[in-house]
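**Student:** Sequence and predicted structure, then a few things I'm wondering about:
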Amino acid sequence: MSVRSILGAGPSAPRLVRGVLVLLLLALTVGCAGRDGRQVERASLPSGWHGEQGQASFYADRYHGRRTASGEAHDRNALTAAHRSLPFGTRVRVTRLDNGRETVVRINDRGPFVRGRIIDLSRRAAEELNMLGQGVAEVRLSPE
C-alpha cells in the first residue's frame, strides 16, 4: 500500500507528505536540544587540554535547586561543578594540592567568574576535598 493510496491521489498529496516529513524532522531535531532550545554538549575534552591549576570554591547552599547553565537543577549532594569553558558532561579529576584529596566531578554549569578561581564545586565535592571550613582551596584539574 502506498502513501498516495492512503492519502488519496489528489494534487495536494505530495505537499501533505512533505509537510508531515518536515514536521517529523523538526520534532526529531528539537528532541536533541536542551530545555531552553540550545544543543546539549556531550563529554569530550578539548584537544590539547591537559588540565589546569588554580583555586576552587564551592556553591553556597542557596543555589540548591536553581537551574544551572546546562538546564539541570543544581544538586548540592551530587558530584558536579561549574567551569568556564569545558563542555557540559565532561568528567574532571580535582586534586587538592595541600592535602592530596581527590574527587571526580561532572561539569554542568558555567563559572566561577571570580579572578583566580578555575572551578566551582558542589557541596559534596567540597566535602570530599575537605574544604568546607576554608571555602577556597588550591587545586589541580586533570582529565578523567
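**Tutor:** Nice, I can see it.
**Student:** Please count neighbours and contacts with C-alpha atoms only from this point.
**Tutor:** Noted.
**Student:** From residue 105, how far off is the residue nearest the centre of the chain?
**Tutor:** Centroid-nearest residue in the chain, with C-alpha atoms, centre = their mean: residue 88, separated by 2.7 Å. Using C-alpha to C-alpha, to the nearest Å, we find residue 88 at a distance of 11 Å from residue 105.
**Student:** another one to put next to it:
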Amino acid sequence: MAKKAGSIMTAVSIATVLGLTPFTAFAGTTCGGASWYALGSRTASGERMNPTTLTAAHKSLPFGSKVKVTNRNNGRTVVVRINDRGPYTHGRVLDLSKAAAADIGMIGSGTAKVCYELIG
C-alpha cells in the first residue's frame, strides 16, 4: 500500500506542477491551449470548413469524435465534433470553429486555456 500511495502522491505532485487539479490528472481530461479559426477551405476530413458549426481540429482524435471543451478561465463549455487536423502551434491542443469559440467566450482573446474530454 505504501508504494501505491507514493505513486499517487507523485502523480498528484506532477499534476500540481503542471497546473492541473488531481481530478483532471486522472479523469481522462486533457488540458492545453486552444485557438479558433474560420477558413473557407476544406478540412482534413473533406468537409468544407463552416465557422457556424460546432467543430474542431485535433492532431489525432478520429474524425467524428465528440469532445466536451471547457474554458478554464470562465468555466463555459461546448461540445464539438472533430473534423479537421491541427493545431500545429506548440502548446495548443485544439483549434475551434468560430461558433464553438464564441460559445466558450474566447473570440476576443483568440486563444484560451481549455480542458477537453472525449464523450460518447
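**Tutor:** Yes, it's here. Note that the structure is predicted; figures quoted are calculated from it, not measured.
**Student:** What value does the TM-score take for this pair?
**Tutor:** Superposed pair, TM-score by TM-score structural alignment, normalised by the length of structure 2: 0.75. Supporting alignment: 93 aligned residues with a C-alpha RMSD of 1.2 Å.
**Student:** In structure 2, what range does the helix or strand hosting residue 23 of structure 1 match?
**Tutor:** Using DSSP states H and E, the element containing residue 23 of structure 1 is helix 13-31. Under the alignment (TM-score structural alignment), helix 13-31 of structure 1 falls on nothing in structure 2.
**Student:** Now find how far off-centre that helix is within its chain.
**Tutor:** 30 Å (C-alpha atoms, centre = their mean, to the nearest Å).
**Student:** For that helix, name the packing helices and strands.
**Tutor:** Helices and strands touching helix 13-31 of structure 1, by 3 or more C-alpha pairs under 8 Å, 6 or more residues apart in numbering; DSSP states H and E: there are none.
**Student:** against structure 2, where does the next helix or strand after that helix fall?
**Tutor:** Toward the C-terminus, helix 13-31 of structure 1 is succeeded by strand 52-58 as the next helix or strand (DSSP H and E). Aligned by TM-score structural alignment, strand 52-58 of structure 1 corresponds to residues 30-36 of structure 2.
**Student:** List the buried residues for the matching stretch?
**Tutor:** 30, 31, 33, 34, 35, 36 (16 or more other C-alpha atoms under 10 Å).
**Student:** Straight-line length of stretch 36-53 of structure 2, end to end?
**Tutor:** 12 Å.
**Student:** Residues touching it, excluding its own?
**Tutor:** Contacts to stretch 36-53 of structure 2, defined as C-alpha atoms under 8 Å, 6 or more residues apart in numbering, come from residues 63, 83-85, 95-101, 107, 110-111.
**Student:** Look up how far residue 115 of structure 1 lies from the counterpart of residue 54 of structure 2 in structure 1.
**Tutor:** The equivalent of residue 54 of structure 2 in structure 1 is residue 79 (alignment by TM-score structural alignment). Distance, residue 79 of structure 1 to residue 115 of structure 1, using C-alpha to C-alpha: 23 Å.
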